[in-house]
Every structure is written in C-alpha cells, then in structure tokens.
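A.B. asks: Requesting a structural model of the entry that follows:
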Amino acid sequence: MLAQSAESINYLAVFVAALSSFVIGGLWYSLLFGKAWMVENNFDEEDMKNGHMGKIFGGAFILSLIISIVLVLFLGPDRNGMIGASAGFTAGLFWVATAMGITYLFERKSTKLFFINAGYHVVTFTLMGFILGVWR
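C.D. replies: A predicted model of the protein is given here:
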C-alpha cells in the first residue's frame, strides 16, 4: 500500500464515491437487470418486500465506504481521473470479478447471474476510482 498522509485524502470524495455505488446499483438492479437478477436468484416481489432494508442498505453503504477508503489509499496521492478509473476497472475486473467467479463455480450459480453481479462491481469500481482520482 502506498504511504500517504490523511491530508492527501479528500473524505468528501470518499463519501461521494461510496454513494455512487448506490446510484449505479439502483439503476443496475432495477431498470437494467432487475428482472433477470430476480429470476436468477429465484426471488419474487414478496421476497423483495420482506427483506430488512435498513440492514441491507446500511451494511452495503458501510462496505462501500470501506471499499472507497481502501481504493483511495491504493491510488496514492499522485492520482488523477485516468489512473483512478484504470485502477478501479482493473481491481473490479481482475480481483473482484475473478474472485466472485471462483465462488460462483463452486456454488454452481448461473453464468448469467455472475455477469450481472460482476458487471455491477466492475462498473462501480471504475466510477469510484474515477471520482477518487479526479476529486483530490
């Protein structure tokens, strides 16, 4: 991990980058792939209504903040938009998606579900990296 001081981290950018995962997720898992995602998970509308939304969304935001903090530390103080987006894309595709792929293979989950979920993370990490790179 690159050493950097707390002063080189824009904490508002960290927050916005974490929040961006919710914007992408809202579009990804509703308008773009919501129905297919529900089918692949064997969810119906009733399942969606019975979830503990505070726990799900609160936990997801905390995890997104952790991702954002670690990503900005990984990017280092000499970052820019291109470095951030490239590093985010690389982390999303070659670390997150491939790790998910291993799990999906052993859990025998569908390839379609893998591409929906892994694609979300690749796009999210890319945008988060861009935000953190540009907004220093």
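
A.B. asks: CA only for contacts and neighbour counts going forward, please
C.D. replies: Fine.

A.B. asks: next one: stretch 44-62 to chain centre, how far?
C.D. replies: 17 Å (Cα atoms, centre = their mean, to the nearest Å).

A.B. asks: So what would you say the end-to-end distance of it is?
C.D. replies: Taking Cα to Cα, to the nearest Å as the measure, stretch 44-62 stretches 26 Å from start to finish.

A.B. asks: Name the residues that touch it?
C.D. replies: Residues from elsewhere that reach stretch 44-62, judged by Cα atoms under 8 Å, 6 or more residues apart in numbering: 18-19, 22, 38.

A.B. asks: go on, stretch 109-126?
C.D. replies: 20-21, 24-25, 28, 33, 37, 40-41, 84-93, 96-97, 100-101, 104.

A.B. asks: Here is the second sequence; please produce its structure so I can put it next to the first one:
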Amino acid sequence: MEMNFLAILVAAVSALVVGFIWYNPKVFGNAWMHAAGMTEEQIKGGNMAKIFGMALLFALMLAVTMPVLVIHQMGAMSLTKGDLGELQSYTAFMADYGDAFRTYKHGAFHGLLSGIFIALPILGTNALFERKGAKYILINSGYWIVTLTVMGAIICGWR
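C.D. replies: I've put the predicted structure just below:
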C-alpha cells in the first residue's frame, strides 16, 4: 500500500484553510484573542511568512502520520510486510479487505476520534499549566478536532 502524497499535501493545506475560517474574527477569532490574552498589535507584529510556513510544515508532519490512524490497511501492512517481504497473510488480507472502510466518512470518524482523544488532552494539559480558561481550551481544541476530522476524511477517502 503506497501513500497518497497528493492527499497528504491537500490535507496539510486544509489545516490552514480551516484555521483561516475558524480564527476569523467573525467566527472564533475575537474570542480566541481575548482568551489567549492577545491584542491586534501583537498579532500584526508577528512574522507572518514564518508563522504560516511553520504552520504548514507542522500540518504536513501531522498529515504524514494520519494514514496510520485512519486507514486500517496501513496497520495490516505494518504487521505483515517488512524485511521478510510481502507475507501471504497480507496478500490474503488485502484480497478480502482491500478497500474496506476506505471512505471519506470513515476517515472523518477516525480523524474526529484523534482530535478528541489526542489533540484535546494535549492542548488541554498545556492550557491548564498556562493558566488558560475553558474558552481557550475549547476554541483551540475545537479547531484541531475539526481539522483532524477534515484531514482524516481526505486521507482515507482519497485513493
């Protein structure tokens, strides 16, 4: 099973698109600024090329790991394919389940679970030690839950 690098790239870019919408002042942008203790001057004073470049790099790193979370066949491949070559068990598994659960809906479901059970606890823990409130946690983790849902859908469904 080969990785779909175009799907991974599109999934990475989707993180920026979701962020553009999510953190827009008409959506959660103003509430996030207030919860984060940021001002318009602080936001405008940042090196936006560096910020968006690094955000895209981080999204790309995340998108590369998503196939193992949202595509069941990747797990089968990791168990049965390796130094020994392709084992009969992998060939048999792929013959029976080759495209099973390879849908946008299934990928979105696993992306959603990844957001809730991976991103939320990480961001929530950091925010607690930073003494940020529930609104800060909900806005930022909500962004990652939606983003991982979209990424999972793209990566799992796009064959």
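
A.B. asks: still on that earlier bit, what subset of the contacts of stretch 109-126 of structure 1 is buried?
C.D. replies: Using 16 or more other Cα atoms under 10 Å as the burial test, the contacts of stretch 109-126 of structure 1 include 20-21, 24-25, 28, 33, 37, 40, 84-93, 96-97, 101 as buried.

A.B. asks: Can you pick out the ones from those residues that are in helices?
C.D. replies: Counted as lying in helices by DSSP state H, out of those, are 20-21, 24-25, 37, 40, 84-90, 101.

A.B. asks: any chance of these in TSV, plus distance to Val72 of structure 1?
C.D. replies: Output for these, formatted as TSV (distance: Cα to Cα, whole Å):
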residue	distance to Val72 of structure 1
Ser20	15
Ser21	15
Ile24	19
Gly25	21
Trp37	30
Glu40	33
Gly84	8
Ala85	11
Ser86	13
Ala87	10
Gly88	10
Phe89	14
Thr90	14
Gly101	25
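
A.B. asks: how much space between Ser64 of structure 1 and Ala118 of structure 1?
C.D. replies: 15 Å.

A.B. asks: These two: which is more packed in?
C.D. replies: Ser64 (23 against 20; other Cα atoms under 10 Å).

A.B. asks: Now do the same contact list for the more buried one.
C.D. replies: By Cα under 8 Å, 6+ apart, the neighbours of Ser64 of structure 1 are 18-19, 21.

A.B. asks: secondary structure class for the residue in structure 1 sticking out farthest from the centre?
C.D. replies: Distance from the C-alpha centroid of structure 1, by Cα atoms, centre = their mean, peaks at Glu46 (25.9 Å). In three-state terms, and counting by DSSP: H, G, I helix; E, B strand; the rest coil, Glu46 of structure 1 is helix.

A.B. asks: Just give me the match in structure 2 for it.
C.D. replies: Under the alignment (TM-score structural alignment), Glu46 of structure 1 pairs with Glu41 of structure 2.
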